[in-house]
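>>> sequence below, structure please.
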Amino acid sequence: MSADVTGADVTGATAADLVRADRVAGRLYTDPELFELEMTRIFERAWVWVAHTSELPGPGTFKSTHVGRQPVIVTRDRKGEIRTLLNRCRHRGASVCEKPQGRANGFTCPYHAWSYGLDGALRGVPYPDGYEGVLEKRDLSLRRLRTESYGGMVFATLDPDAEPLETFLGDARLWIDRFMKQGGGYPVKVLGRHRFTFRGNWKIQLENTTDGYHFPIVHRSWMASVDAETADMMSFMTDPTAVTHDLGHGHSVMQMVPAHSDLDADDGSEPLQARFDGLVAELSATLDPAAVRKVVRAMHGTGFNLNLFPNVSLSAAFFRVLRPVAVDETVIEHVAIGPDGPPELDAVNRARLRIHEHFQGPFGFGTPDDAEGWDRVQRGAAAAPDMPILINRGSAREKADADGHPTAHVTDETGMRAAYGRWKEMMGDD
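Next up, the predicted model:
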């Protein structure tokens, strides 16, 4: 065991043994004992993304999701407060909600009909005479998770002592603010989602969001399928201004199209893509030219991918959410978004959905190619488990930017090093 080892024992090794500055142990993808520790030390202690506020538009609206492997209900109570409740009856443990989303006055267990309010409080118990002197309803609310939001992004944590959400997000907040500008002057809302499972470890997908190195290789077919303007916009491999920043706390941002990092920074000189001429004409009938330009210029989203450790990325024009199921199984949700505005913007959101489907959709070009790559990494990692995974690309040219963030080229592995630094910190803390 090396002299610089720090942190608690992690199934026969230390976190510092498993994650080095330029490599990580292959068993991080394959060791089921490590996976179990990740669920308790990371997913039950970190801030985990659970919803966007647009999914909870009014009192009684809810969605079912997970914090790690724990099933939860995210709901807006009668006072308008967003709550995250453990989806487990306090009586005999049955789930109290099986619908993915909807509107309700409360939640009732189907087994013995214990009923709970939108705030999780236990409201009713059938045949209460059997509980006289042995049950106090106020002590048996659904377990409430700490829930905080920023920029419309709702996070929850099982750790009552976790740092405030804004501290956890740190310098990533600027990039969340920028990401939400793609509403074109209007708020952003969720348009729809699709879910799929890949046979691989969650960290393989976590790495992918700020991995510019793979893009022209894995996504050749997509590049060949789009118009020349879009292909040129995404040809960032040799652009020296395209960089990735380590934002701290495991977060990172990959600027693929720096000119679109802040959509408000528009001097009007960049022409709108010809492919949107029909949309421009349709919108111009009711919207002023400046409003049309804002929403159409944002059709491809922002020019960056923001990775928020451990489970969500704000990826150009959609949210990508990961949910670990097993050491070699991960559920991914791709969440399409668009501007939440007047009926005229319905045409914008239809067009955004078609763009989303072309790359991220289940029959698109991007998702199947990425998933195949992730599957193959998992299969390959099972060979020679003592062989490390390299994350050293660009480490020799990584420098601090003006804000002190470690920064290297968009094809470098700065984002991976950021995430694994946080992994080591959380897994080594006993």
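
>>> make it CA atoms for all contacts and neighbour counts henceforth
Will do.

>>> just list the residues touching the residue positioned nearest the centre of the chain, thanks.
Nearest to the mean C-alpha position of the chain, by C-alpha atoms, centre = their mean, lies Val312 at 1.2 Å. Val312 sits next to Val48, Trp49, Phe319, Arg320, Val321, Leu322 when contact means C-alpha atoms under 8 Å, 6 or more residues apart in numbering.

>>> hmm, Glu333 and the fourth one touching each other?
Spelled out, it's Arg320. Yes - shown here, Arg320 and Glu333 form a contact pair, counting by C-alpha atoms under 8 Å, at 5.8 Å.

>>> buried set for stretch 254-273?
Neighbour counts over stretch 254-273 (16 or more other C-alpha atoms under 10 Å) mark Met254, Gln255, Met256, Val257, Pro258, Ala259, His260, Ser261, Asp262, Leu263, Leu272 as buried.

>>> how about this one, so we can line them up?
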Amino acid sequence: MSQLIDMKNIGLQAADMVDVEKGRVKKELYSNPEIFEEELDLVFNNTWVFVGHESEVPEAGSFKTAYIGRQPVILSRDRKMNLHVLQNRCRHRGATVCEARKGKTKAFTCPYHGWGYGLDGSLRALPKPEEYDGVFDKSEMPLESLRAESYQGMVFATFNNDIEPLEDFLGGAKKWIDLFMKQGGGYPVKVLGEHRFNFPGNWKIQLENTTDAYHFPIVHKSFVSSLDEATADIFDFLDGEGFVEDLGNGHSVMVMIPQLVDLEADLDQPIPERFSALAQALRDEGKSENEVKKLVRAAHGTGFNLNLFPNVSCSMAFFRVLRPVSVGETEIQHVALGGDGAPDAFNHKRMRLHEHFQGPMGFGTPDDGEAWERVQKGSMAGTDGWILVNRGMSKLRTSEDGNPQGAVCSETGMRGAYQQYKKMMAAAEEK
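The predicted structure is shown next:
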């Protein structure tokens, strides 16, 4: 009983370290291992968590593995094309039944004792079944299923069966997901590939990063210097008309390039000279001029980052997925996106742009990683201290959707995320 009380107190203690009204959080939230363990339970095990995109499991028998916090799960598509999210744990002795990141299979078989499960998680076969006569029925021992729902091809799952429907949880973010998915250029958005890396820092450092425009001209000087003059001017957005909007439930959008919010608007404009090679390649593939304009505009991604609490960002042209590993380690998955059935020239361009910034040898990710690591190191200095997320608090306005909105370099999105974090961690009082 005392252990339960201690953990409850830790959750409440973490909630008290978030002072949204003053725009600050205690740096201990980055480094306290007991708080981290409570976050796994109170946050990741109690909300909708992104586990994959439907295009990653396109056929019957397709699967991919993922994590909800620290818990391994499988996203699978059964023979009837239904989606399932299953706990990656044999019901016999607990071994994982799938270690591949993705693939296609007819069944999941435990490598320890050979229990076999269908794509829907049902227990189909086990060695020497007669030894279980009168002990249990196979129908009683499937892989445990999670509640799973999808929106615009994005699949989320939760351990909390009492949580609101996914669309209610996404709320004001749905509008921006709809806009983000227009970058297929008239084709369904499809995952083209992904790469992963770990950085030595807390997951909330990453949660903050994709709603932080303030760092861009400082951290990403090398990226900007690699661009042509016209494109570099577009990325000089701190004094522009962009904004950050708190969408509720921890979600936020950071609009950096307003003219690229709706990729299907202003298609009557001439194609810029710097995109002429791509336009010609699309014409060579037999596309009409209207299709060419739509594809060229979509090829370079949207003008905004959309943060979906707690673990995924629809970041201009790709998904960035975070996974908390420990209090001082986070896995990042960068997911390249293209169009399903789109012209080769379009998807080729999307991949090259992804590599330019997000790739392991790109201009953006290594610089970001250095900054994240330094934040974690600095959080260990001293015995007390606050992390400031108060920029723009005195200049908030109300958006057309009725949400708090600040300048593009404001920390409005961070405060929204921490408000949701505080709410969830304070739920320890009810446990």
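
>>> the residue lying closest to Leu308 of structure 1 once chain neighbours are set aside: neighbouring residues, count only.
Residue nearest to Leu308 of structure 1 in three dimensions, not counting chain neighbours: His251, with 4.8 Å by C-alpha to C-alpha, 6 or more residues apart in numbering. Residues lying near His251 of structure 1 (other C-alpha atoms under 10 Å) number 27.

>>> so which bit of structure 2 is stretch 88-101 of structure 1 matched to?
The alignment of stretch 88-101 of structure 1 onto structure 2 (TM-score structural alignment) covers residues 89-102.

>>> what's that stretch in contact with?
56, 62-66, 72, 74, 88, 108-112, 115, 141-143.

>>> tell me what the helix or strand hosting Val155 of structure 2 is packed against?
Assigned by DSSP states H and E, Val155 of structure 2 belongs to strand 154-158. Applying 3 or more C-alpha pairs under 8 Å, 6 or more residues apart in numbering; DSSP states H and E, one finds that strand 154-158 of structure 2 contacts strand 49-53, strand 147-151.

>>> for the last one, name the packing helices and strands.
Contacts of strand 147-151 of structure 2 with other secondary structure elements, assessed using 3+ C-alpha pairs under 8 Å, 6+ apart, are made with strand 83-87, strand 154-158, helix 166-170.

>>> ranking those by burial, who's on top?
Most buried of those, by mean neighbour count (mean count of other C-alpha atoms under 10 Å): strand 83-87, with a mean of 24.

>>> name the next helix or strand downstream of that one, please.
Using DSSP H and E, the next helix or strand after strand 83-87 of structure 2 towards the C-terminus is strand 102-104.

>>> show me what counts as buried in that following strand.
Neighbour counts over strand 102-104 of structure 2 (16+ other C-alpha under 10 Å) mark Lys102, Lys104 as buried.

>>> that strand vs structure 1, mean deviation?
Following superposition, strand 102-104 of structure 2 is found to deviate from structure 1 by 0.5 Å on average (mean C-alpha distance after the TM-score superposition for structure 1).

>>> what's the offset of that strand from the middle of its chain?
21 Å (C-alpha atoms, centre = their mean, to the nearest Å).

>>> contacting residues for the residue lying farthest from the centre of structure 1?
Largest separation from the mean C-alpha position in structure 1: Asp129, at 46.9 Å (C-alpha atoms, centre = their mean). By C-alpha under 8 Å, 6+ apart, Asp129 of structure 1 lies in contact with nothing.

>>> what about it, which SS state?
Following DSSP: H, G, I helix; E, B strand; the rest coil, Asp129 of structure 1 is assigned to helix.

>>> mean shift between whatever helix or strand Glu331 of structure 2 lives in and structure 1?
Applying DSSP H and E as the criterion places Glu331 of structure 2 in strand 329-339. Strand 329-339 of structure 2: mean distance to aligned residues in structure 1 after superposition is 0.4 Å, counting by mean C-alpha distance after the TM-score superposition for structure 1.

>>> what's that strand packed up against?
Using 3+ C-alpha pairs under 8 Å, 6+ apart, strand 329-339 of structure 2 is in contact with strand 189-199, strand 318-326, helix 344-357.

>>> the same query, at a cut-off of 6 Å, please.
Applying 3 or more C-alpha pairs under 6 Å, 6 or more residues apart in numbering; DSSP states H and E, one finds that strand 329-339 of structure 2 contacts strand 189-199, strand 318-326.

>>> buried residues in the last one?
Pointing back at strand 318-326 of structure 2 there. Per 16+ other C-alpha under 10 Å, strand 318-326 of structure 2 contains these buried residues: Phe318, Phe319, Arg320, Val321, Leu322, Arg323, Pro324, Val325, Ser326.

>>> what sits against the last one?
With contacts taken as C-alpha atoms under 6 Å, 6 or more residues apart in numbering, Ser326 of structure 2 has no neighbouring residues.

>>> before we move on, back to that, aligned partner of the residue nearest to the centre of structure 1 in structure 2?
Under the alignment by TM-score structural alignment, Val312 of structure 1 pairs with Val312 in structure 2.

>>> so how far is Leu29 of structure 2 from its match?
Distance of Val312 of structure 2 to Leu29 of structure 2, given as C-alpha to C-alpha, to the nearest Å: 20 Å.
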